[in-house]
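*Asks:* Sequence first, then the predicted structure:
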Amino acid sequence: MAYTHLTMKELGWIETYYEIGLKTYKIAKKLGRSNQPIYNVINFLKEGRNVSEYYNRYKQNKTRCGAKKKTFTKKQTEYIKGRVTDGWTPDVIIGRREKELGCSMSTLYRRFKDSALFDVVTLPMQGKRKPNGHKETRGKQGDKRTLDDRKTAYPSFKNEFGHLEGDTIIGKNHKSAVITFAERVSKLIIALETPGRKAEDIEITLQNWFNNLPRNIFKSITFDCGKEFSNWKNLSNQQDISIFFADPGCPSQRGLNEHSNGLLRKDGLPKQMDFNGVSQEFITSVATRRNKIPRKSLNYKTPLEVFLENVSGLNYF
């Protein structure tokens, strides 16, 4: 059990018991304390002083307790700010160990919150994208393969390379879209320009993309239930890839993709942007920036590094 310091109320009782002549060990027993802190107070009172002075001295001494706030050199500060600008979190900065900073991840987070050196709002996003109780209002499709089907088809799904989570992010006035994928093992983000939001547009874009990839590099895709993916059977048959769908209103079943979409929004594809006015090169650059940031869950490797490690073993490249 952690030790707690004497409160002002307890000090008042000690002073009262002392004045009526109660023995120190009896005072300690009444207060449920050990003898030594009671002796300390009584010795202080014997000097002709009072408990208010004792408490003020305690508070003054406490201001000198604990470790001093961590300081950084100019080069260290510039390095940290540069990495945060690149999208790195304090956790990644410490875990990657590119530069010795002499502090823990928790300490660096605290310095963002209590220091004028760093701006906490520059850190990557936190929290939920949608509130509790959010209900999907878009059209949904039926006749789809479920996550139970995926479990049967791929028993090693959670640890197997080549499974994608997919969705679209919508642009200004809901007039444009970008198709997004996240590969589960490497956490690599893929973003594709598409001419429109209709199912035909999505299918054409994905057919063209898969035609430029090595055959069967990816095993499956798990989409949400949006109607834009209603041509999934054509894609599955022609590209020999399994396609499944998360349950309606359950974005957590595609949590990696949902989180990745939030990062893309933050890094350069915001809701107010008209995606019809940007190129595939720009969209790719936004995804690439995120893919070059180390991840704690990848043992501080980047998604790009882990992805290349896996595909190199498939003899595709």
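*Replies:* Received it, and whenever you're ready, just let me know what you need.
*Asks:* Every contact and neighbour count from this point should use C-alpha atoms.
*Replies:* Noted.
*Asks:* now the strands: where do they sit in this structure?
*Replies:* 163-170, 177-183, 189-193, 220-223, 242-245 (DSSP state E).
*Asks:* between the ones you listed, which gets nearest to residue 122?
*Replies:* Distances from residue 122 to each of these were compared using Cα to Cα; the shortest belongs to strand 189-193, at 21.4 Å.
*Asks:* Show me what the closest one is in contact with.
*Replies:* Residues from elsewhere that reach strand 189-193, judged by Cα atoms under 8 Å, 6 or more residues apart in numbering: 177-183, 205, 260, 275, 279-280, 283-284, 287-288, 290-291.
*Asks:* and if you look at stretch 228-245?
*Replies:* Applying Cα under 8 Å, 6+ apart, the contact partners of stretch 228-245 are 141, 144-147, 149-150, 197-200, 202-203, 206-207, 210-211, 215-216, 218-225.
*Asks:* run the last query once more with 6 Å
*Replies:* The set of residues external to stretch 228-245 that reach it, using Cα atoms under 6 Å, 6 or more residues apart in numbering, is 145, 146, 198, 199, 219, 220, 221, 222, 223, 224.
*Asks:* need these in JSON lines with neighbour count and distance to residue 88, can you?
*Replies:* Putting those into JSON lines (neighbours: other Cα atoms under 10 Å; distance: Cα to Cα, whole Å) gives the following:
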{"residue": "145", "neighbour count": "14", "distance to residue 88": "37"}
{"residue": "146", "neighbour count": "14", "distance to residue 88": "35"}
{"residue": "198", "neighbour count": "16", "distance to residue 88": "35"}
{"residue": "199", "neighbour count": "16", "distance to residue 88": "36"}
{"residue": "219", "neighbour count": "17", "distance to residue 88": "30"}
{"residue": "220", "neighbour count": "23", "distance to residue 88": "30"}
{"residue": "221", "neighbour count": "22", "distance to residue 88": "28"}
{"residue": "222", "neighbour count": "24", "distance to residue 88": "28"}
{"residue": "223", "neighbour count": "23", "distance to residue 88": "28"}
{"residue": "224", "neighbour count": "23", "distance to residue 88": "29"}
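*Asks:* Would you mind putting those into JSON lines with distance to residue 116 alongside?
*Replies:* Supplementary listing: these in JSON lines, determined by distance: Cα to Cα, whole Å:
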{"residue": "145", "distance to residue 116": "52"}
{"residue": "146", "distance to residue 116": "50"}
{"residue": "198", "distance to residue 116": "48"}
{"residue": "199", "distance to residue 116": "50"}
{"residue": "219", "distance to residue 116": "48"}
{"residue": "220", "distance to residue 116": "47"}
{"residue": "221", "distance to residue 116": "45"}
{"residue": "222", "distance to residue 116": "44"}
{"residue": "223", "distance to residue 116": "43"}
{"residue": "224", "distance to residue 116": "43"}
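*Asks:* try this one side by side with the last:
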Amino acid sequence: MSYEHLNSFERKAIYYRHNSGESYRSIGRLLNRHHTTIMREVKRNKPPYYTYFDESAEDLAAERRKKPRHAKKFANKTLYQHVVHKLQEGWSPDAIAGRLKKNHPNDKGECVSHETIYQWVIKDYQVGGGLYKALPKRHKKRKKQRKYGDLRGKIKNRVSIHERPNVVEKRSRIGDWEGDLVEGKKGSGYIITHVDRATKYLMAQKIENKTAELFNKATISMFITLDTSKRLTLTLDNGKEFSLFNKLENRLNMDIYFADPYCSWQRGTNENTNGLIRRYFPKKTDFSTITDNELQEVVNKINSRPRKILDYQTPEEVFLLDSL
């Protein structure tokens, strides 16, 4: 058996075969490696509930080889504590690394790569820590929705998303929104979410039930505070709670469009943001126990997370400062 470092080809083989359910012994025989080498490679580079990725493992291995064997675990404790705090705030390793680089472009001592952050998380896990729980989990693969037509009926006078101006699709301006509802435990209420397509800026408010009247009242209270240049269009799905959209258009001077039935991907910005909200309020959460202040705290956290697509600015910075 060989005892040299695993190479990228071997890690690629481990990735495909381990994630398809093949045993460590079987992979070891294929690569002429002891099965404990394969097992150690996977466990060293994969916290629980997360997939082993060959590319991430390769990066982590390279980082380990670059560092002296007896180097201190964390040369900059302040930096490490900052990373831990941001992980606990819901930031991804990429967001943390990208923002540090943006804030300290000429000071490498205040920066850290996302690969190193993953390595810190893995080391923390190996000594019994729980930092891995702060990492974004992989999304479950969505089942394809079968189309039986719109079972909820058509909204009268709705305007199709296909009639929406092309500029909305380009995400080149602030003021084009996507709206939806997040449902709590049965009978406990809903959270209305509105997300700006370009900046990912979120507004949210609780309602007791999803009547069109309550939806309109809450939506108007959120949008009416914005400058008219920041409330141009709103795209919704086909729920009956949106049936009084004409009143919204008249009150807010916004053009409202409707996605095709069963095409949630047409409102992908909103769907992804709802996923972030679910990290704080999982399915079957009793929304009646959540205060308005608690919801706003979550909204603030989401709006304060740097996004790679915004050059590691936050949605709040881009939206409020018009720095798109």
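*Replies:* Structure's in. What do you need? Everything numeric in this text was worked out from a predicted model, so none of it was measured.
*Asks:* returning to that earlier point: which among the strands of the first structure is found nearest to residue 105 of the first structure?
*Replies:* Between residue 105 of the first structure and those, the shortest separation by Cα to Cα is 25.4 Å, and it involves strand 189-193.
*Asks:* mean shift between that closest one and the second structure?
*Replies:* Once the two models are superposed, strand 189-193 of the first structure sits on average 1.2 Å from its counterpart in the second structure (mean Cα distance after the TM-score superposition for the first structure).
*Asks:* so that strand aligns onto which residues of the second structure?
*Replies:* In the comparison with the second structure, strand 189-193 of the first structure aligns to the range 202-206 (TM-score structural alignment).
*Asks:* Could you check how far the residue nearest the centre of the second structure is from residue 42 of the second structure?
*Replies:* The residue lying closest to the centre of the second structure (Cα atoms, centre = their mean) is residue 276, at 5.3 Å. When distances are taken as Cα to Cα, to the nearest Å, residue 276 of the second structure and residue 42 of the second structure turn out to be 28 Å apart.
*Asks:* now swap in residue 15 of the second structure and tell me
*Replies:* Taking Cα to Cα as the criterion, residue 15 of the second structure is separated from residue 42 of the second structure by 9 Å.
*Asks:* what about the helices in the stretch 51-200 of the second structure?
*Replies:* Applying DSSP state H, counting those that start in this stretch to the stretch 51-200 of the second structure gives helices spanning 54-66, 77-88, 93-103, 114-126, 166-170.
*Asks:* Turn these into CSV, columns for distance to residue 186 of the second structure and mean neighbour count.
*Replies:* Converted to CSV, the helices of the stretch 51-200 of the second structure look like this (distance: least, Cα to Cα, whole Å; neighbours: other Cα atoms under 10 Å):
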stretch, distance to residue 186 of the second structure, mean neighbour count
helix 54-66, 40, 16
helix 77-88, 29, 15
helix 93-103, 35, 20
helix 114-126, 36, 19
helix 166-170, 35, 12
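*Asks:* of these, which approaches residue 281 of the second structure most closely?
*Replies:* helix 77-88 (15.4 Å).
*Asks:* Centre of the chain to that closest one, how far?
*Replies:* Going by Cα atoms, centre = their mean, to the nearest Å, the spacing between the C-alpha centre of helix 77-88 of the second structure and its chain's C-alpha centre is 20 Å.
*Asks:* Residues touching the one helix or strand residue 27 of the second structure maps to, excluding its own?
*Replies:* The secondary structure element spanning residue 27 of the second structure is helix 24-31 (assigned by DSSP states H and E). The contact list for helix 24-31 of the second structure (Cα under 6 Å, 6+ apart) reads 34, 35, 38.
*Asks:* Skipping its backbone neighbours, what lies nearest the residue nearest to the centre of the second structure in space?
*Replies:* Setting aside the residues directly before and after it, residue 276 of the second structure is nearest to residue 302 in space (Cα to Cα, 6 or more residues apart in numbering), at 7.4 Å.
*Asks:* Can you find the partner of the one you found in the first structure?
*Replies:* Taking TM-score structural alignment, residue 302 of the second structure has residue 290 as its aligned residue in the first structure.
*Asks:* How many residues are close by its match?
*Replies:* Applying other Cα atoms under 10 Å, we find 21 residues neighbouring residue 290 of the first structure.
*Asks:* cool, and residue 263 of the second structure?
*Replies:* As a burial measure, the neighbour count of residue 263 of the second structure was computed by other Cα under 10 Å and equals 12.
*Asks:* how close does the aligned partner of it in the first structure sit to residue 134 of the first structure?
*Replies:* Following TM-score structural alignment, the counterpart assigned to residue 263 of the second structure within the first structure is residue 250. Shown here: residue 250 of the first structure relative to residue 134 of the first structure, a distance of 10 Å by Cα to Cα.
*Asks:* Likewise for residue 228 of the first structure?
*Replies:* Using Cα to Cα, one gets 20 Å for the distance from residue 228 of the first structure to residue 134 of the first structure.
*Asks:* repeat for residue 200 of the first structure
*Replies:* According to Cα to Cα, residue 200 of the first structure and residue 134 of the first structure sit 28 Å apart.
*Asks:* In terms of neighbours, single out the busier of these two.
*Replies:* A side-by-side neighbour count of residue 200 of the first structure and residue 134, using other Cα under 10 Å, places residue 200 first with 14 against 9.
*Asks:* Excluding chain neighbours, give the residue nearest to that one in space.
*Replies:* Leaving out its chain neighbours, the residue that sits closest to residue 200 of the first structure by Cα to Cα, 6+ apart is residue 231, at 7.2 Å.
*Asks:* what about that neighbour, neighbour count?
*Replies:* Neighbourhood size, residue 231 of the first structure [other Cα under 10 Å]: 16.
*Asks:* Tell me which residues of the helix holding residue 27 of the second structure come out buried.
*Replies:* Along helix 24-31 of the second structure, these residues count as buried under the neighbour rule (16 or more other Cα atoms under 10 Å): 24, 25, 26, 27, 28, 31.
*Asks:* Ok, stretch 239-258 of the second structure next?
*Replies:* Under the neighbour-count rule (16+ other Cα under 10 Å), stretch 239-258 of the second structure has 239, 241-246, 248-249, 252, 254-258 buried.
*Asks:* what's the answer for stretch 171-187 of the first structure, then?
*Replies:* Going by neighbour count (16+ other Cα under 10 Å), the buried part of stretch 171-187 of the first structure is 171, 176-187.
*Asks:* What's the match for the residue nearest to residue 200 of the first structure in the second structure?
*Replies:* In the second structure, the residue equivalent to residue 231 of the first structure is residue 244, according to TM-score structural alignment.
*Asks:* how much space is there between its match and residue 238 of the second structure?
*Replies:* Following Cα to Cα, the distance that separates residue 244 of the second structure from residue 238 of the second structure is 12 Å.
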